[in-house]
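**Student:** A predicted structure for the sequence below; I have some questions about it.
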Amino acid sequence: MRKIKRWKQGIAVAGVIALTGSLLAGCGGADGKNSGSKGETGSINQAGNADTADLVNVNTDNSDGKKTKDESAKAMGRFLENDLTVPENSQFLRDVKVLDSGALRMVYYSTADNCYYAADSADNGETWTNGKSLEELLGLKENLGEYISVVSAAADGSIFVGADLSPDRDNENAQTTADSGEEDSAYDNLKMEFFYLSPDGNVQKVDTGDTIQSSYTFQACFTENGTVLIVDPGNGVAEINPSDGSLVRRYEEGIRVDFIGTAGKMLFTIQDQTLHGYDLDTGKPLDNISALTEQIQSDEQDVNWTTTSSFPLMFLKGDEDNSLFYIDHTGVYRYVLGGSTVEQIIDGSLNSLSSPDTGTVAWGQDSDGNFYVGCNAGEDIKIYSYVYSKDTPTTPDTELTVYSLKDNDFIKQAAVLFQKKYPDVYVNIETGMSGDDSVTDTDALKVLNTEIMAGTGPDVLLLDGISEDTYIEKGMLEDLSGVLKDTDILSNIKDAYTKEDGSIYTMPVKFGIPMIEGNKDIIAGITDLTTEADAAESQKDSYGKLQFFSDFSIAPSYLIQGTIDNSIPAWMNEDGTLNENAVKEYLEQVNRIWQTQKNAIEETKKAYQMGDDWADSDHSGYMDISGSVTSLLAKVDTVAAGGLLSPEGLVSLDSARKVDPDLDYKLLNGQSENCFYPRSAVGVSAKASEKEAAEKFVKFLFEEESQRASNTEGLAVNSKVYEDMAYWKMGKSSGDTIGSIGASYDTGDGNIKQIEMDEIIPEDEAIQNIMDLGKTLTVPAKSNQIIRNAVTESGEKYLNGETGLDDAVKEIMQEVNLYLSE
């Protein structure tokens, strides 16, 4: 089958460097993941400006997961987050350091010339000096930024760099080997060289001799003692003197270490999901950190290495000799060695630390007690300062509850932006199905309905997968026409959700366009689901081993889930029930598609010794079409189909057409015409306890700031954003190459087919055509999860020949009607 690699221009011309280590920085970091809270909270005396009484019970969760409101909610004092500026053309952050002079230093990768730079700020991140090229400072060859794998800055101004300068970089082979788990052999042909820039500007190459036994390292950082710690994959951590490369001490020799971090005179490592601490003066293990170890190891996100652009957590010198700070996706914590509790001093659920696209890279604290945190957030660099405000409530006075049936990254990012704008409101996001338990859609919705009717339900609902028509009919949603009156929403989207009397009960915050790409002659005749089945049958003679109609049709469940949303609108009767004949017609057409290629699927499974469950992973929604373009270019698939959900998705579609001029793309209709995919459809409960805050939050979701966030979750419905060429070009210009997509396909005959495609910003005409197309779509596709589940379960049995068509339709009607009657 295929292996896919993806990289950005200049970051990984050498694939192994970018995909394994080139985005790493300093000693520490946190992956941007779901919000949450840690163990116990308590009071601290924060250096600088936080008073002990101000920081009590910052965030305590009770058994049902909701934030507890007690007398501490009246306490005042909280760290507030501020966005700092970053240098122009900076794309990936490598380190942030508070220098001894009090200035900030950041080390970053620049897209202007594919090199690394160090820039300083003397005004707390408001302005930055012109960056100095590390390649120039270190005397390296030009444009070798993509081969620098580790960079660390020290408070005294020193910089330590590790780079691959080997003449033969077989990095793609190395990455493929690394992906298979054979990490050490993957880097045998690489050669790491180290450089040290001293505080006075002298540069020297650091000869480590045979101290570093591996040919590659992914993390290095300075210690408070001026030495440098280097991860030696498979052989622990080496501490060296950067002036001469001599070995000071080795930690965990012979062991694979996943992460290192320092806090003053302390070293922390993670290996095999366990935390270890060492005294950097003596090299001996710390024996009084049991409470810290227990808490960190209790959060899998802290001890699992899951990214190459950030770390699971970071450590920092504390406000006392025997104390430390650490940061993860849930906030900032303080611990005193030997203590029995870990105190939370910054609640991550109230700022960007909890945002799914935030991956922290490095951090520091100035003499006033302010924290500075550097992050890689999607394609952007973010540097946040956290400044203590004694006049802000320790916990917000208002708690707004937002419900989503399934995890929703966009709403988490929007909640972070909202809370920064309205610090007096705490947004509590509840998810009906965590994915970690046996709760089904039906179970979750029954609980939700019961809570709403009892007046204890959420304030705001994301209705993706939920029957909005039923909720409207039963009076469970508030009329939002007044709230959305002055919002700049695309007229076709807004009109589709406006009732005859002018009322609006729900509105999608983002949307997607159903698209198909393929040979011009083939897709020209595809106008609906029936002609799509015709096209599949017309090409059936070409199907075989790794030769399919499309990615979404490689299994019955995939085929149904990939075609159902823009067909459901054609099934709905005026009374909200299903049209039996329309459901029957749907199953007949998807069965036609499946029957054309089921033999090809079996042939492929047999050739690669795959089990029957090879395509049984969760596929509860339509596919993002951009993920299928390499299969199309490799001629594995006849067509690519799915949702156009982002400007970058259009880049993929248009770039594929540039590679193969015989390709084209167009709107894909199902049984319904002119459908759009609603994303994050939002409504306010008629029994919301915080109605004012709920309405304020909903209105914020459609403002420009929120609409420009999370460009992968759907297209903006805000007219100003949607019609902005800069939005579609992602700040670039037409013709700019923003990255590359590569894939390897096993042909089954001992050969590997390599596909590589540059991602190029489309011309204005192509963007305008899509922009205009999106504004013609007037029918919301339906994503009712109960209907989806019923059709998928019975439809699979029909496509697999386990039941007849009439029986499958009967089962679907009975299950859906039972739900509608409850």
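**Tutor:** Thanks, I have it.
**Student:** alpha carbons only for contacts and neighbour counts from here, please
**Tutor:** Fine.
**Student:** Can you pull up the most central residue in this protein?
**Tutor:** Among the residues of the chain, the one closest to the centroid is residue 357, at 4.8 Å (C-alpha atoms, centre = their mean).
**Student:** pretty sure it is in contact with residue 381, am I right?
**Tutor:** No: counting by C-alpha atoms under 8 Å, residue 357 does not reach residue 381; the two are 11.0 Å apart.
**Student:** Mind listing the shared neighbours of the two?
**Tutor:** Residues touching both residue 357 and residue 381 by C-alpha atoms under 8 Å, 6 or more residues apart in numbering: none at all.
**Student:** Could you confirm residue 390 falls within a helix?
**Tutor:** No: per DSSP: H, G, I helix; E, B strand; the rest coil, residue 390 lies outside any helix segment and is strand.
**Student:** List the single closest residue to it in space, sequence neighbours excluded.
**Tutor:** residue 77 (4.0 Å; C-alpha to C-alpha, 6 or more residues apart in numbering).
**Student:** So what's the residue count around that neighbour?
**Tutor:** Residue 77 is flanked by 23 other residues according to other C-alpha atoms under 10 Å.
**Student:** so who does residue 277 touch?
**Tutor:** Taking C-alpha under 8 Å, 6+ apart as the criterion, residue 277 is in contact with 266-269, 285-287, 289.
**Student:** Look at it and give its secondary structure.
**Tutor:** Assigned by three-state DSSP, the conformation of residue 277 is strand.
**Student:** Against that first model, consider the following:
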Amino acid sequence: MKRSRFQQITAWLMLAFLLLASGCGKGKDTVPQGTAPSGDPGEPGESQAEGEKEQSMGRYLEYQIELPEEFEYADAWNTRAVQTLGGGEIALLEESLGLYVSADKGKTWEQRAASWLTDLSAKEAYIAHLALAPDGSAAAIYSGGEEKAEGEEEGYHPQYIYADPEGTPLPIQYTDDKDTLYGLWFGKDSSLYGFSMQGSVYEINREDGSVQELFKVDGLTDYVCFTESYMVILTSRTVELYDLEAKTLAPSDEVLQSFISEETDGEIGTNSDSHLVVMSSGEGDVIYLAMDKGLYRHIVGGAVVEQIADGSLNSLGDPQMYLRGMLTLPGDEFMILYNGPLCHYIYDPSVPAVPEEQLTIYSLEDDYTIRQAVSLYQKKNPGIYIRYEVGMSGGDGVVREDAVKNLNTKIMSGSAPDLIVLDGLPEQSYKEKGILADLTELEKGLTGENALFPNLVDAFRQEGKLYSLPVRFRIPLMVGDPDTLKGITSLVSFADAVERLRQEHPQGSILRQITEEQILYTLGLSCSGAWLGEDGKLDEGKLTEFLTQAKRVYDAEIAGWDSAELKEMQQRMMNLWTEADGLLWEDYSASASGISVDIAMEDSYLGIGTTRGMNGDFNMVSTLAGQEDDIDYASYPGQVQDSFVPDTCIGIYANSIENELALDFFRFLFGTELQDLDLPGGLPMNMASFEKQKIDPNEGKDNSSISIGGEGGESFHLEILWVTEEHFQRIHDIVDAAKTASRSDSVIEQTVLEIGPKALNGSLSVEDTVKEIVKKAAIYLAE
């Protein structure tokens, strides 16, 4: 059998981002600042002072525009463009539906001809980008839709087209075969500009389609906005200003540059289908910006960027709402185009800037599931404000110890959050100190369509009481050939299987786990819960067994590599982890779907990983298991039998158990509105929502697929089928059998990952490594 010996690391990274695309969170902690629209565009408004006690009035309210019925059946990710026309109408251009115009701010819509576009769509051209002009003209970047030229290779071959206000198409004469146009944007006067992959900016002649290079920008252009004087260009690296009158680059706007860099963590331009920041212009040189944290106002060259709407109170803060475009309307109103909805924002001076009813939720790290829940709940309850506090934002230098101390100070001072996400926190200590409320009666009230898996709930009972419950969970699976899986019933027999496979296959990878940390992390998925005894102390016997078997697995894995090759591969993998901020390690190296693809590509024979949902995850495992005789899956036994990995474990502060708002939000977390969603944290705890996972939401549409190319020219393609009844029942049976939450204290897990590699690489004996782990952990456990 041909082995590509880890030539697919780049492909792993690409697949990792594919699998996690729906799991990318957009936001961080937010502070509400309600501000009235500034009346004079020449003077910035005053933001509400932080901590101001006096009730401020007025905030932007969100209203979803009812789009034409045809949009209900169109793919929400189809390419779209939105624009305000010269007469004040709102125009919406959609690749498969054409042009729709509204003269009454979205109350009614009129379809207008755009045959140049719908003809391209009918020919199955790929529409990469659309632009609309104030005068009604349009432009597009597309590929395909025509007969392939003789000798033309397969792939993306972009073409560019301009259509005048009457819809007459004109090819854009861009012919640089070493570069391509990435985006097209219209100015306020309907002048057309093109932006290339390599940073060149062109003005396009709308009479003959010719192009003239104007200047270059640093980075990939992501979004463009035009004021009276400037073209404001947001790129993947910077913010550029082009003086439209002087026809030259203007000095940098350091205030705007600093603000965007800080708020986006330098991630602008990482998604071709949506934007982290969208912009539109007001009067003069005022620009408005929309992002996850809210709406902002800035004068080009001014000293401040002021917040005029808090994103946590509307769809901007919703992690599943992605920004596509933005308009400024008369009267300081705005429209924002998302991946599907078009929303209208109107300032209402009669409502409080921040709702009077408030609730506080805390998590140590930003939690996607909680952020999604907060957004949905607040949109349903506009009279309630939920303050979501994150202990470690990632950009302020706060480490875990400091964050926990800060939280403990709040708790001791009586200002504890109402609900606490206990992931990474000393839950056992909080329980013993009476900080957490008993949730038993609250969970009993979750019945009917809100009922949770009883076996997973029971796994969290301590002496008959419930102090926390996970909102989502993952299932650790083994993937490999059926005969090998049948013989694995424990951590020891798993190590036996790896050693046996190494004897059968002396060269290459067995597990695609080439670093000590990878081995420890994946094996620990059904083991970490065994390391702490009921007395809260480390079980040295279990820890010794774990490291002993982990060393066997590691030794067998690296035996297929020479030392130089192994060192190079380990360094490459660690660099990828560093660049991806742990993404590969936690979400792909330990992904059952990724392992199944590796085995199908003949890059490994066996692996351990979790499954956290159907779409793009378990569907991949079940598709391959249904098509390949040498691929199957089973529950991973480890040191904890019939285990599951909980996620977003939520508890209620003891003093907040009488707070009906806290109880209502807790119920909302487990209700079908949230639980039905496909969330990256894992599978739904709600049984009714879990049952819905077997329903294909894309029935009647093309199946999703993946294609991966290797360095040697080989390729892998898989059409991913939705889970069948048979495979859904199999995973359902595994969930029903789960009885133990595989969770240890996160500090203990981190300590094992930090010190454990010494036992695997032989720099310390297993016994001495255990002693070092116990010594370091004892300091923490004694706190």
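**Tutor:** Okay, I see it. Here the structure is a predicted model, which is why all the values come from computation and not from measurement.
**Student:** Tell me the one of the contacts of residue 277 of structure 1 nearest residue 775 of structure 1?
**Tutor:** residue 269 (53.0 Å; C-alpha to C-alpha).
**Student:** State the helix or strand in which the alignment partner in structure 2 of the closest one lies.
**Tutor:** Under the alignment (TM-score structural alignment), residue 269 of structure 1 maps onto residue 233 of structure 2. Per DSSP states H and E, residue 233 of structure 2 falls inside strand 230-235.
**Student:** Residue 324 of structure 1 contacts residue 332, doesn't it?
**Tutor:** No: at 10.5 Å, residue 324 of structure 1 does not count as touching residue 332 under the criterion of C-alpha under 8 Å.
**Student:** can you tell me which helix in structure 2 is longest?
**Tutor:** In structure 2, assigned by DSSP state H, the helix with the most residues is helix 540-558.
**Student:** The stretch 451-600 of structure 1: strands as residue ranges?
**Tutor:** Taking DSSP state E, counting those that start in this stretch as the test, the strands found in the stretch 451-600 of structure 1 are 460-462, 507-519.
**Student:** which residue sits closest to residue 560 of structure 1, ignoring its sequence neighbours?
**Tutor:** Nearest-residue entry for residue 560 of structure 1: residue 792, 6.2 Å, with adjacent residues in sequence omitted and distances by C-alpha to C-alpha, 6+ apart.
**Student:** if I look at that neighbour, how far off is residue 621 of structure 1?
**Tutor:** 11 Å (C-alpha to C-alpha, to the nearest Å).
**Student:** what's the overlap in contacts for the two?
**Tutor:** Common neighbours of residue 792 of structure 1 and residue 621 (C-alpha under 8 Å, 6+ apart) are residue 561.
**Student:** nearest spatial neighbour of residue 82 of structure 2, skipping sequence neighbours?
**Tutor:** residue 92 (4.6 Å).
**Student:** on that earlier part again, so the residue nearest to residue 560 of structure 1 lies in a strand, does it not?
**Tutor:** No: judged by three-state DSSP, residue 792 of structure 1 forms no part of a strand; its state is helix.
**Student:** Now for it: which residues touch it?
**Tutor:** 557, 560-561.
**Student:** would you list every one of the strands in the stretch 1-150 of structure 2?
**Tutor:** In the stretch 1-150 of structure 2, the strands defined using DSSP E, counting those that start in this stretch lie at 57-64, 80-84, 90-94, 98-102, 110-112, 126-132, 138-143.
**Student:** I'd like to know which of the ones you listed lies nearest to residue 316 of structure 2.
**Tutor:** Of all those, it is strand 57-64 that lies closest to residue 316 of structure 2, at 10.0 Å by C-alpha to C-alpha.
**Student:** and for that closest one, what are the contacting residues?
**Tutor:** By C-alpha under 8 Å, 6+ apart, the residues outside strand 57-64 of structure 2 that reach it are 34-36, 308-309, 314-315, 341-354.
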